[in-house]
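Engineer: Mind folding the following:
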Amino acid sequence: MGFMPSRWFSLVGLFWLCAYLYLAFKFHEFQSLPDVGLRQTEGTHVLLPVVPAVVPASPGSGAGEGALLSQSGSPAHCALRERAHARIFSQLTVAFPIIGTEPGSIYWKKDKHMGQRDKNFFAVERVYRAEWARQGVTVVDSLNATFIISKQPQKWLELCKNYPNHQVINHFGSMQKLTKKFMLARTMKNFVRTHKHRLHEIQRFVPLTFVLSDRMDCLEFGANVDRQAMWIAKDFFKHNAQGVRLLHEPEARELAASCLQHTAAERKTSSGDSTQVGRTLVQSYLQRPFLVQGRKCDFRVYLYIPVSEPLLAFYAPGWYMKCGHSQFNLTSRDVTNVVTNTKVKGKMREGANYSELVWGPEQLQSYLSEQGFAADWVRTVFAEQLKKKLGLLMEALGPVKGTGYELLGCDLMLDEDLNVWLMEVNNSPEMSASLGGRKAAVEGILRAVVGTQIDLMHFAASGKPREDLSLTDLPSVGELELVYQAPAR
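Structural biologist: Now for the predicted structure:
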């Protein structure tokens, strides 16, 4: 068949049309990718955020930056920023905002210019700030920073929530499922409902707990109140030992009866505030704790979640143990005997010697060796228990979304049979370095967290394909140990 110009031009046109459609599709696909990269290396997946565009820091501080907020409460400049993959960074920056109660009020440090209601908000600790600077990240007073580090997870997550790819924030919204006392209880119960074969593991990890704002929990508490001689009641809106009380059997029965008398509607006062019953969580009291020198102790263990998909969690072997000031007395109702906080209402207990109350792993092992324990019990038996239990906690949490990271402070306790129990999980854990075992733990975890977030950014900026990322690209992880990796979907 002879050459036909019209058909030739038609074929050429069709070819270029197909090429154009293909490239348009691929560009759209690239635009829609989450700002993460993935490589599977020896069974381990690692995800990283792509580097956010750097926007010059805006001058000023205090409530003045409130002008950046739109009527909806989101920064008005968010929509104008380039997408995260649009530019490679020239300089990493970090900001530490305190978001006030008044619309548009943002502060960069605690000072006399803060609103009266805002003075109770916590600022990021000096040691945390210093670690970012020490590792070469420029501190700026601007919402445009690459990293946003805040002690107010819920307030910050409301900002730029429709633009999640622009910055790395030190919180995930779904962490409330672990860090709110009443939500932690529900999270574990929901996990058991869908994983009935794991019931025994949960029962040996989380004390029997009832949230009295839930009518079903009220009924179950009433049915179980006689199974325990002692219960501990907590107001789940309070912290630092406030709202904690010990209940003996008669008081527990009275509380159960009071709970059952209230309907869901009656648990609200006319002002909308929850009643005492509605704010209360009751938990079986650990009557036979493992004692150190006669004192009740618990363990602050850090759990670091650097990425969300697949969900990864690292355990920090550099934990610290904090003990009660007084000798443990099962019959005492003194709150300082019930809890192990070295500070109550922000002040060190009278007569307390901090070095006696807070130990690191080496100090505990030295003491246990004197009691006849194996010379490596802390590093082997205890550490393996901690890792297994923290992995179970992450499994119960389920999927997490976001381009940030999270550092959790998990409080755990040993009973005299050496079983590990979870007391509570804290977001934005207090990071003041203090002394002794706590100082080493805080400095160690901050060095790893900041360094790993920077490692992820540098890899993203290197231009290497995302699938080339491996744990060798994250040297700052250091001694942290992987305790959970979400199954591939």
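
Engineer: Every contact and neighbour count from this point should use C-alpha atoms.
Structural biologist: Will do.

Engineer: T146 reaches P56, doesn't it?
Structural biologist: No: with contacts counted by C-alpha atoms under 8 Å, T146 stays clear of P56, the gap being 10.6 Å.

Engineer: Just give me the neighbour total for L456.
Structural biologist: Using other C-alpha atoms under 10 Å, L456 has 24 neighbouring residues.

Engineer: likewise the one 3 residues further on?
Structural biologist: By other C-alpha under 10 Å, the residues close to F459 number 22.

Engineer: quick one: the strands in the stretch 101-250 of the chain?
Structural biologist: In the stretch 101-250 of the chain, the strands defined using DSSP state E, counting those that start in this stretch lie at 106-107, 138-139, 147-148, 168-169, 209-211, 230-235, 244-248.

Engineer: Nearest to W16, out of the ones you listed?
Structural biologist: Of all the strands of the stretch 101-250 of the chain, it is strand 168-169 that lies closest to W16, at 39.9 Å by C-alpha to C-alpha.

Engineer: Would you verify that H45 is located in a strand?
Structural biologist: Yes: read with DSSP: H, G, I helix; E, B strand; the rest coil, H45 is one of the residues of a strand.

Engineer: L38 versus that one, what's the distance?
Structural biologist: Distance from H45 to L38, counting by C-alpha to C-alpha, to the nearest Å: 6 Å.

Engineer: my guess is A352 is in a strand, correct?
Structural biologist: No: assessed by three-state DSSP, A352 does not belong to a strand; its assignment is coil.

Engineer: And this one, please, so the two structures can be compared:
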Amino acid sequence: METSIAGSLDDLLEGHGELIQRFALPPRLDQGREPGGQFCWHWNVGRCGFGDECHRALWHYPTITLKTTVQPVTYHLLKRLLELNGCVMCDSVLKANLIWTNHFASTPTNIYPPHSVINHFPGTHLITQKNNLAWNMMKAAGASFVPRSFVLPTQMDEAITAQDSTYDQLWIVKPVGLGEGRGVKITKQIDREDYKELTQEYISRPLTVTGKKTDLRLYILLTSVYPTLDIYIYTDGLLRFAYADYDEKDINNPFVHLCNNAVNRAADRDINESNWTLNQFREWISNETELDFEDIWRQLCTLAVGPIVQIKHQLVEDYRRCAMEKKLHCFELFGYDVLVDENGKCWLLELNGLPDLSGGSKKARKSYAADFDVKTRLLSDAFSMVYYLRDERASRDIPKEIMGGFQRIYHEQTLTESIT
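Structural biologist: Sure, this is the predicted structure:
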């Protein structure tokens, strides 16, 4: 399995040396190399690790049950690019300079070695888990970019009341602990038996492109929570398409309503045949609609900042308790799922702390450009920024050549935050 994944990626990378060169890890990585001269990183993502043979995904609908076997390739582009830059995977987190993990172990006694670079901040589970995001955005003032949400079973009575007061409203129900579209259902009737699920108003009039429902995958980089809170948005991203033409009434067909890459795989459709870049979407908006993309972009920047700022006090507290003493260098690359409706309003659907960083497959040789190009540039620019900022003497005003495609959208001093 590992060989075939690497082989397919090498086929894709061949002829794209400029992207590999662009990804070249910055000189500051030399500070983290072991005496033997190798940069060492540690992989710790549980069932999604590269050693797994497969990951089974299930989608349950009232009349359709889909089953597919998805290869564990969620991060194989990241892994391959690190390998091509001379990085080696080590067998212990204690030896690592770079740690890629499911989540930050939010305890002061965590085993992360001092000065290591980690792909999470402690406390971000407060927005990356569906139910936590809903709870926190309910508290946020002006969070009109989140569909009305109810966490079940705690808010079951409120959900039933809302259902009874709205005629013909569709609801989308998502299991809290699952991803990749698994267990999602669209319904007119909220079931009192639903347990540990999130129910939201379904945005039934999305902006369709070539007749299909779409959503946006945005990439947001959090580089610091203390002594400053710094948030960046990537100026390119992905527009993902549902497999089938949009029909609001066909609520039992996941291929109509879900734009997730994993659902497209279940439809025997290569994920990259269904994606555009954000820049392609920008051009389509300008040429084919009367919508103003600049207004859409302003909305995207607002909703990118909102969830992180809402939990900033907890982020600062957790960082100071769990990471500051060891001088850990945390960063987090989020994947935001956003729907644009037919009126150009942007809706935040979910926030992923472990976004898909695969880059295509051999099957998609002619059409991998969206995922492969965007994610290679994204990873290159993200690592450039992370390792530039790892140097404590580095200026917070990052040079444009280091930022690449990132744009800073939020900066705030947090030195005055106190631990409770």
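
Engineer: longest helix anywhere in the second structure?
Structural biologist: Longest helix in the second structure by number of residues (criterion: DSSP state H): helix 369-390.

Engineer: which residues touch the closest residue to K155 of the first structure other than its chain neighbours?
Structural biologist: Excluding the flanking residues, the one nearest K155 of the first structure by C-alpha to C-alpha, 6 or more residues apart in numbering is I99, at 6.8 Å. Neighbouring residues of I99 of the first structure by C-alpha atoms under 8 Å, 6 or more residues apart in numbering: 105-107, 152, 155-156.

Engineer: For PyMOL, what selects the buried ones among those?
Structural biologist: Applying 16 or more other C-alpha atoms under 10 Å to the contacts of I99 of the first structure, the buried members can be selected in PyMOL as follows:
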select buried, resi 105+106+107+152+156
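
Engineer: one step back: who has more neighbours, H45 and L38 of the first structure?
Structural biologist: The residue with more neighbours, out of H45 of the first structure and L38, is H45; 22 against 19, by other C-alpha under 10 Å.

Engineer: which SSE is the nearest residue to the more buried one once chain neighbours are set aside in?
Structural biologist: Residue nearest to H45 of the first structure in three dimensions, not counting chain neighbours: R39, with 5.8 Å by C-alpha to C-alpha, 6+ apart. Assigned by DSSP states H and E, R39 of the first structure belongs to strand 36-41.

Engineer: buried ones in that strand?
Structural biologist: Residues 36-39 are the ones in strand 36-41 of the first structure that count as buried (16+ other C-alpha under 10 Å).

Engineer: What of stretch 406-413 of the second structure?
Structural biologist: 406-408, 410.

Engineer: Save those as CSV, and put in secondary structure and distance to A382 of the second structure too.
Structural biologist: What follows is those, written out as CSV (DSSP: H, G, I helix; E, B strand; the rest coil; distance: C-alpha to C-alpha, whole Å):
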residue, secondary structure, distance to A382 of the second structure
F406, strand, 8
Q407, strand, 11
R408, strand, 12
Y410, strand, 16
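
Engineer: the longest strand in the first structure is where?
Structural biologist: In the first structure, taking DSSP state E as the definition, the longest strand is strand 295-305.

Engineer: and the next helix or strand after that strand, how far from the second structure on average?
Structural biologist: Note on strand 295-305 of the first structure: by DSSP H and E, the next helix or strand toward the C-terminus is strand 312-315. By mean C-alpha distance after the TM-score superposition for the first structure, the fitted strand 312-315 of the first structure averages 0.9 Å away from its aligned residues in the second structure.

Engineer: Tell me which other helices or strands strand 312-315 of the first structure touches.
Structural biologist: strand 295-305, helix 383-397, strand 481-485 (3 or more C-alpha pairs under 8 Å, 6 or more residues apart in numbering; DSSP states H and E).

Engineer: Buried deepest among these, which one?
Structural biologist: Stretch with highest mean neighbour count among those: strand 295-305 (a mean of 24; mean count of other C-alpha atoms under 10 Å).

Engineer: Show residues contacting that strand.
Structural biologist: So strand 295-305 of the first structure is contacted by 289-291, 311-328, 337, 340, 390, 405-414, 445, 449 (C-alpha under 8 Å, 6+ apart).

Engineer: and what of stretch 126-145 of the second structure?
Structural biologist: With contacts defined as C-alpha under 8 Å, 6+ apart, stretch 126-145 of the second structure is touched by 125, 146, 149-151, 176-177, 197-198, 303, 306-308, 310-311, 346-348, 350-353.

Engineer: So what would you say the end-to-end distance of that stretch is?
Structural biologist: Stretch 126-145 of the second structure: ends 18 Å apart by C-alpha to C-alpha.

Engineer: Stretch 98-117 of the second structure too?
Structural biologist: So stretch 98-117 of the second structure: terminal residues 5 Å apart, C-alpha to C-alpha.
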